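Chemist: What shape does this take:
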Amino acid sequence: MHRNLPTPSAAAEARQRLEAIGLMLIAVGFFSALDTSAKYLVTREGLGVGQIVWARCIGQFALLLLLVPSFGIMSTRALFATKIMGWQLVRSALMVATTAFNFLALEYLRLDQTVTIVFLAPLMVALLAGPLLGEWVGRRTLAAILIGFAGVLIAVRPGFGNIHPAVLYSFAGMLAYAFFIILTRRMAHVDPPLVTLFYSMFAGTVGAIPFAVADWVTPPDVLSWVLLGALGILGGLGHWLFLHAYRLAPASAIAPFLYTQLLTMVAFGFIVFGDLPDLWTLAGAALIVASGIYLIHRERQVARELADATALS
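Modeler: Here you go, the predicted model:
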């Protein structure tokens, strides 16, 4: 009896998916290390949020310039060639706002709390895609979004007396990130991806300088300087691995692994700060993650139905 062995193309696709999942897990680890470093610099070393945001921007911008030759662009002049300068600046401002609000929240909240609220961003994108992009959701998707919102209410406590005001920073960062994603989708077919990435880093680096100067605190020791310099590297490498993972495998195959960031955040929070999530946060995060995975499943199902309908027509 002969077993049905996978074809060479199927085997190669399977290897690519495993590689993409591995890259996604590493990227998530970098993102968690970035937030942990920022929280440590603010809470333990007393550095200003403005200078930390700027350090992340300029470090990631420098890393981008070093990697430009590997993309086949030897001159940075091509990176300035945009057809939508205004929208590029708006997108960059949203990226800086996302980072700033997240770092402000980390000064007061646990790592697992902030990442739980950030997980709401894909649900918010799905909700806003209707009025902003004309991509209206169905009843089941809307139900999943509402369940995700309920998860956030559980995670931040059912009683308003227990809500720390810094939660508002985290929600503001999540909203800025959701609009950042929507704007990125609208701009995707106008400028090349590398140009968009360049402007997000360039404008962020220049625009954050006044906040860095106003909020500057000289790092007190070598560790602080190292962590400050590592912020851009962690963010840049994380995003590079993130994008590379999506080039190797479809989003539906690897997107669910983005939620493993909750595990890495819990681990870093316990190792560095001695924090552990409570049952409310875990229960809320479980609802949000389940809703997000369902949305991914629905997108995959709708895409498959459209492909089948196209093939039959």
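Chemist: C-alpha from now on. contacts and neighbour counts both.
Modeler: OK.
Chemist: all helices for the stretch 101-250 of the chain, in order.
Modeler: 111-118, 121-133, 139-155, 167-187, 193-207, 209-214, 222-248 (DSSP state H, counting those that start in this stretch).
Chemist: buried residues in the longest one?
Modeler: Of the residues in helix 222-248, those scored as buried under the neighbour-count criterion (16 or more other C-alpha atoms under 10 Å) are 224, 227-239, 241-242, 245-246, 248.
Chemist: One more, so I can put them side by side:
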Amino acid sequence: MKDDNFRAALFMMLGTGAYTINDVFLKLLAAELPMFQILFLRGVTVTVFFGLMLWRVRAQLAGLVRRDFGLVALRSLSEAAAAFFFLTALFNMPIANLTAILQVIPLTVALAAFLFLREPLGWRRMSAILIGFCGVLVIIRPGAEGFTLYSISALMAVAMITVRDLTTRMLGRSMPSVLVAFAASCGVTVFGGLGSVTEIWVMPSALGWVWLMGATGFIIAGYILVILAMRVGELTFAAPFRYAALLFALVAGWLVFDEWPDTLTFVGSAVIVATGVYTLYREHRMQRALHHHARPD
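Modeler: Down below sits the predicted model:
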């Protein structure tokens, strides 16, 4: 089990790192192509990939609950909206700052699950969530000179991803994860295609194609690695290692974009990570307690 957990943690770190490298390629590509065209071009290849994976497990699609298809549609819409707000923020603010803000998502999902799904939330986790939100405020600093519309866009991305993850929790166990990923990719691709009608299409340069293919490859790799992390070991052990994304973003921002966060951003990031890890720890203890009481004597 220790070896499995070690591999799960490694897969989780590599997966979050792959997602961050995808973000780096997209940010580089923003200087060359309009946003919706980027979404569409990347989305086509990703959708084909997930479509092929879905074809391999098509036998699992029999007997799916109709209610789940409505939830998948809602999840895909929130994924498309999240992509729009995320890229708007990514193209206009330091990558490490944006990544730090996104680390609050486990806290927002826990709060949303308490409010809408009636999942239990004790005072300890509630306190951690409130402190984590304070960490976000330290990073974006409302009313300060560094606060812009792009900071609001980052918060909107958090809200949309929270809706996406909350909808995922509501899906039945029979829903294949590859179908969920395929539907989300379709939603983002269609959204990008429709939005690109309002833009002037640009032929990517040779380097632009490299960045586009890099973004496509790394987002697929990130998906596969995170799935492996969840299947190989204990999710509660591997989940905290998702915060490695912040380290990857710091290094990438420094090496590629000559960005380095200020002291307050580091403080806010530390608060978010600490409260996020504590929330995951408390959730793990709660699940173990429920499992223990559910066992027959």
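Chemist: returning to what we had before: pick the most deeply packed of the helices of the stretch 101-250 of the first structure.
Modeler: helix 111-118 (a mean of 26; mean count of other C-alpha atoms under 10 Å).
Chemist: Where in the second structure does that helix align, residue-wise?
Modeler: Mapped onto the second structure using TM-score structural alignment, helix 111-118 of the first structure spans residues 95-102.
Chemist: could you dump the helices of the stretch 101-250 of the first structure to a markdown table with distance to Ala100 of the first structure?
Modeler: As requested, these are exported to a markdown table (distance: least, C-alpha to C-alpha, whole Å):
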| stretch | distance to Ala100 of the first structure |
| --- | --- |
| helix 111-118 | 13 |
| helix 121-133 | 16 |
| helix 139-155 | 21 |
| helix 167-187 | 8 |
| helix 193-207 | 11 |
| helix 209-214 | 10 |
| helix 222-248 | 13 |
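Chemist: Which among these is found nearest to Phe80 of the first structure?
Modeler: For the helices of the stretch 101-250 of the first structure, distance to Phe80 of the first structure was read as C-alpha to C-alpha. The smallest value, 6.8 Å, belongs to helix 193-207.
Chemist: Could you tell me where that closest one falls in the second structure?
Modeler: Counting by TM-score structural alignment, helix 193-207 of the first structure corresponds to 177-191 in the second structure.
Chemist: The matching stretch vs the first structure, mean deviation?
Modeler: Its aligned residues in the first structure lie a mean 2.3 Å from stretch 177-191 of the second structure after superposition (mean C-alpha distance after the TM-score superposition for the first structure).
Chemist: repeat for stretch 15-23 of the second structure
Modeler: Averaged out, stretch 15-23 of the second structure is 0.9 Å away (mean C-alpha distance after the TM-score superposition for the first structure).
Chemist: Show me which residues of that stretch are buried.
Modeler: 15-23.
Chemist: Take those and keep only those in helices.
Modeler: Counting by DSSP state H, the part of the buried residues of stretch 15-23 of the second structure found in helices is 15-23.
Chemist: want to try a markdown table for these, with distance to Ile161 of the second structure as columns?
Modeler: Converted to a markdown table, those look like this (distance: C-alpha to C-alpha, whole Å):
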| residue | distance to Ile161 of the second structure |
| --- | --- |
| Gly15 | 18 |
| Thr16 | 16 |
| Gly17 | 19 |
| Ala18 | 18 |
| Tyr19 | 15 |
| Thr20 | 16 |
| Ile21 | 19 |
| Asn22 | 17 |
| Asp23 | 16 |
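Chemist: can you tell me which of those lies nearest to Phe241 of the second structure?
Modeler: Proximity of those to Phe241 of the second structure, judged by C-alpha to C-alpha, is greatest for Thr16, which lies at 8.5 Å.
Chemist: The residue mapped onto the closest one from the first structure: what's it in contact with?
Modeler: Residue pairing (TM-score structural alignment): Thr16 of the second structure is matched to Val28 of the first structure. Counting by C-alpha atoms under 8 Å, 6 or more residues apart in numbering, Val28 of the first structure touches 238, 258, 260-261, 264.
Chemist: and if you look at Gly132 of the second structure?
Modeler: Taking C-alpha under 8 Å, 6+ apart as the test, what Gly132 of the second structure contacts is 104, 107, 271-273, 275-276.
Chemist: ok, now with 10 Å
Modeler: Going by C-alpha atoms under 10 Å, 6 or more residues apart in numbering, Gly132 of the second structure touches 101, 103-105, 107-108, 126, 138, 268-276, 279.
Chemist: Find the nearest non-adjacent residue to it, please.
Modeler: Closest residue to Gly132 of the second structure apart from its sequence neighbours, by C-alpha to C-alpha, 6 or more residues apart in numbering: Ile272 at 4.6 Å.
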